[in-house]
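Enquirer: next input, structure requested:
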Amino acid sequence: MEEGNSTETIKFQLLGLSQDPKLQPLLFGLFLSMYLLTVWGNLLLILAVSSDSHLHTPMYFLLSNLSLVDICLTSTTIPKMLHNIWTQSKVITYAGCITQMYFFIVFIVLDDFLLTVMAYDRYVAICHPLHYTIIMNPQLCGWLVLVCWTMSELHCLLEIFPVLQLSFCTNLEIPHFFCELNQMVQLACSDTLLNDIVMYLSIGLLALGPFSGILYSYSKIISSILRISSAQGKSKAFSTCASYLSVVSLFYCTSIGVYLSSIGSHNSKSSAVTSVLYTVVTPMLNPFIYSLRNKDLKRALKSILRRKI
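Expert: I've put the predicted structure just below:
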């Protein structure tokens, strides 16, 4: 940043997924549809859980929290992208970029922690079914969600503070549809060693913490399922975990792929396209993946739709 230049005058350019003018109407329609479908699907799931007393259980409580976070996550990035396409302006201010980055990190990490807590919930339900209601009581569920929020905030502050110390010069073009942390750090003209250390440290902590917790929980779950003697019991146990594993696989495979590709090749365009999978597609598919294989949710959703009709 040139001497005398303040953060108020810094403006970034969000290049988006494509700069081809012919593709802009298609991208606008596609992402508007995906955003509306995400909000509608997750709100419907939250409404179904809250309106049906049979769904007032720890699993559905955590699922409704995940749906709320997914709505917030997509609302952090997609509306700004749609606004930029509609107005044909790619500008975002320094304050806007930092704010967007802050909320994106909070909600994406919160997604990660909630998936871990949901894995623990399934572990207790399958491996310790007789003690499930005692262990997963409402107080514990509330505390677990509160801890997830707190840890996400602390992790975000750890990531954001080093970024606030960076200086920016020229060529402030971000080849992404939102202010992604790694892309923004690469634009700095000051030393980014601290940022790189914090970034890799945080990725390591998330891998050792939530991801390891999910792997451990499901290794115990699969081991318990394999010990079930009846084929019907095995099928029922697997069906309760299949939708969750689909969501976790999609979330982690795409997010890990994005960070590995950005570290290895610095291919910004492919990173931006892949980011769509875990920032837009996964939140959109979550309510449908969970409801399609869940009879209780289907019943609650049909009841809501009948009342509306």
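Enquirer: rest of the way, CA atoms for contacts and neighbours
Expert: Will do.
Enquirer: give me the element Leu245 is part of.
Expert: Element membership for Leu245 (DSSP states H and E) is helix 231-264.
Enquirer: same check on Gln13?
Expert: strand 11-14.
Enquirer: which strands and helices sit next to that strand?
Expert: strand 91-93, helix 94-127, strand 173-174 (3 or more C-alpha pairs under 8 Å, 6 or more residues apart in numbering; DSSP states H and E).
Enquirer: relative to Ser275, how far out is the residue sitting nearest the centre point of the chain?
Expert: Nearest to the mean C-alpha position of the chain, by C-alpha atoms, centre = their mean, lies Ile108 at 3.7 Å. Using C-alpha to C-alpha, to the nearest Å, Ile108 is found at 12 Å from Ser275.
Enquirer: compare with the first, here's sequence two:
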Amino acid sequence: MDIMDEKKMVTLSVEDGPWTGCAVLFLHSCPAVNLLSLYKDQQGKFSVFKVLKLTLTDSAGGLEGYEILKLHDADPLLGVEVKFEDVAACRRFLQSYGSGAVQQSLSQHACRLLHGPQELALETQLKAGTHTLDFCLDDLELCLQHIHQSQPGRLRDDEIAELDQQLQSQALGHIPHPPTLSQEEPPVPSNCFLFQKRVFAPPTLSPDLSEDRILAAGDLQRFSNGVGRDWRKVGRALGKNCCALKGPAIDNLAYEYEREGLYEQAYQLLSRFIQAEGRAARLGRLVRALEDSKLTSLAENILDSQPRE
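Expert: Below you'll find the model as predicted:
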């Protein structure tokens, strides 16, 4: 069998049927921001995990197709064991790693979340089983084969599962232990949520959808028509849990769409939020952001409902 036939077989093996594989990303950071030391510290653990999760989401093209199984203490290295469940996500990650985008994303997220220097010096190594993938990144199919052959030998650590749940709760704007409602407060039906301590249920709601639905075109238009100059304030509130609206993103939108006016700036803001968050871009998150921005009248307009008595 010649080399071309081998490569064809590799390609077929990773594209056909259910696909899983495992790789370990080893990280060595500068003394100013030591990722391993921070992860060992109880207060820094969540921030380090968030940096890693955001980086993998950036490089794999979304939240699907991979999961972190365990973080290894390989002093002085921090090892990130990743299970890939989708060959396309794994290929995107390898392409990002080979281009240096993974290292750049790690540095940017670490500087922002760990309060490090402007540029974080990082050394990385990617392994699948006994194979060091850094030596064969120019052959993605071979790298995919090595990862596919390195099947995960463990389930996700309980600690990682807890950190992941904490991150999801933060992203959705939930508090880990929500306060119980007092007896005076009305019960919240499954298709409603609380707004201004009252239960809201839009009458236009389809029977098979909950009120905390994915944002729709009508929500975009009402928001853009009503928010005016406060669109930046709402953007900062949404940006607390949305990576696409952090850093200079809002100022960039203001500059890019300055000539088109406030409506277009607001429209592009919410559009970017929806594109970045996908199915997690829900009405409840927008309402909370409007409340935080003291724009309750606009929230009521978007809800287009009176409170249920």
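Enquirer: TM-score, when you put one on top of the other?
Expert: Overlay of the two chains. TM-score (TM-score structural alignment, normalised by the length of the first structure): 0.26; 136 aligned residues with a C-alpha RMSD of 6.2 Å.
Enquirer: if we can go back for a sec, can you pull the buried residues of the helix holding Leu245 of the first structure?
Expert: 234, 237-238, 240-241, 243-245, 247-248, 250-251, 254-255, 258-259, 262 (16 or more other C-alpha atoms under 10 Å).
Enquirer: how about stretch 283-303 of the first structure?
Expert: Per 16+ other C-alpha under 10 Å, stretch 283-303 of the first structure contains these buried residues: 283-291, 297-298, 300-301.
Enquirer: pull the most distant pair out of the residues you listed.
Expert: Pro283 and Ala300 (20.5 Å; C-alpha to C-alpha).
Enquirer: what ranges do the strands span in the second structure?
Expert: Taking DSSP state E as the test, the strands found in the second structure are 21-29, 66-74, 77-84, 122-128, 131-132, 193-195, 198-200.
Enquirer: Gln265 of the second structure and Leu283 of the second structure, how far apart?
Expert: For Gln265 of the second structure, the distance to Leu283 of the second structure - C-alpha to C-alpha - is 19 Å.
Enquirer: which of those two has more residues huddled nearby?
Expert: Between Gln265 of the second structure and Leu283, counting by other C-alpha atoms under 10 Å, Gln265 is the more crowded of the two (24 against 20).
Enquirer: quick one: contacts for Leu26 of the first structure?
Expert: Contacts for Leu26 of the first structure (C-alpha atoms under 8 Å, 6 or more residues apart in numbering) come out as none.
Enquirer: the one helix or strand it maps to: what's the following helix or strand?
Expert: Leu26 of the first structure belongs to helix 24-51 when assigned by DSSP H and E. Note on helix 24-51 of the first structure: by DSSP H and E, the next helix or strand toward the C-terminus is helix 58-87.
Enquirer: can you name every helix or strand that that next one contacts?
Expert: On a contact count with 3+ C-alpha pairs under 8 Å, 6+ apart, helix 58-87 of the first structure meets helix 24-51, helix 94-127, helix 138-164, helix 282-292.
Enquirer: let's see it at 10 Å
Expert: Judged by 3 or more C-alpha pairs under 10 Å, 6 or more residues apart in numbering; DSSP states H and E, the packing partners of helix 58-87 of the first structure are strand 11-14, helix 24-51, strand 91-93, helix 94-127, helix 138-164, helix 282-292.
Enquirer: the inter-axis angle of the longest helix along the second structure versus strand 77-84?
Expert: The longest helix of the second structure (DSSP state H) is helix 42-60. Angle of helix 42-60 of the second structure versus strand 77-84, following axes from the mean of the first three to the mean of the last three C-alpha atoms, to 10 degrees, is 50 degrees.
Enquirer: quick one: residues contacting Asn65 of the first structure.
Expert: Contacts for Asn65 of the first structure were tallied using C-alpha atoms under 10 Å, 6 or more residues apart in numbering; they are 42, 46, 110-111, 114, 145.
Enquirer: which of those residues count as buried?
Expert: For those, a burial check counting by 16+ other C-alpha under 10 Å picks out 42, 46, 110-111, 114, 145.
Enquirer: Throw those residues into CSV and include distance to Lys269 of the first structure, thanks.
Expert: Compiled in CSV, these are given as follows (distance: C-alpha to C-alpha, whole Å):
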residue, distance to Lys269 of the first structure
Asn42, 29
Ile46, 35
Leu110, 26
Asp111, 24
Leu114, 29
Val145, 35
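Enquirer: nearest spatial neighbour of Leu73 of the first structure, chain-adjacent residues omitted?
Expert: Residue nearest to Leu73 of the first structure in three dimensions, not counting chain neighbours: Phe107, with 5.5 Å by C-alpha to C-alpha, 6 or more residues apart in numbering.
Enquirer: list the contacts for the closest residue to Ala101 of the second structure other than its chain neighbours?
Expert: In space, and not counting its chain neighbours, Ala101 of the second structure is closest to Ser59: 7.3 Å by C-alpha to C-alpha, 6+ apart. Ser59 of the second structure makes contacts with 53, 89-97, 101-103, 105, as judged by C-alpha under 10 Å, 6+ apart.
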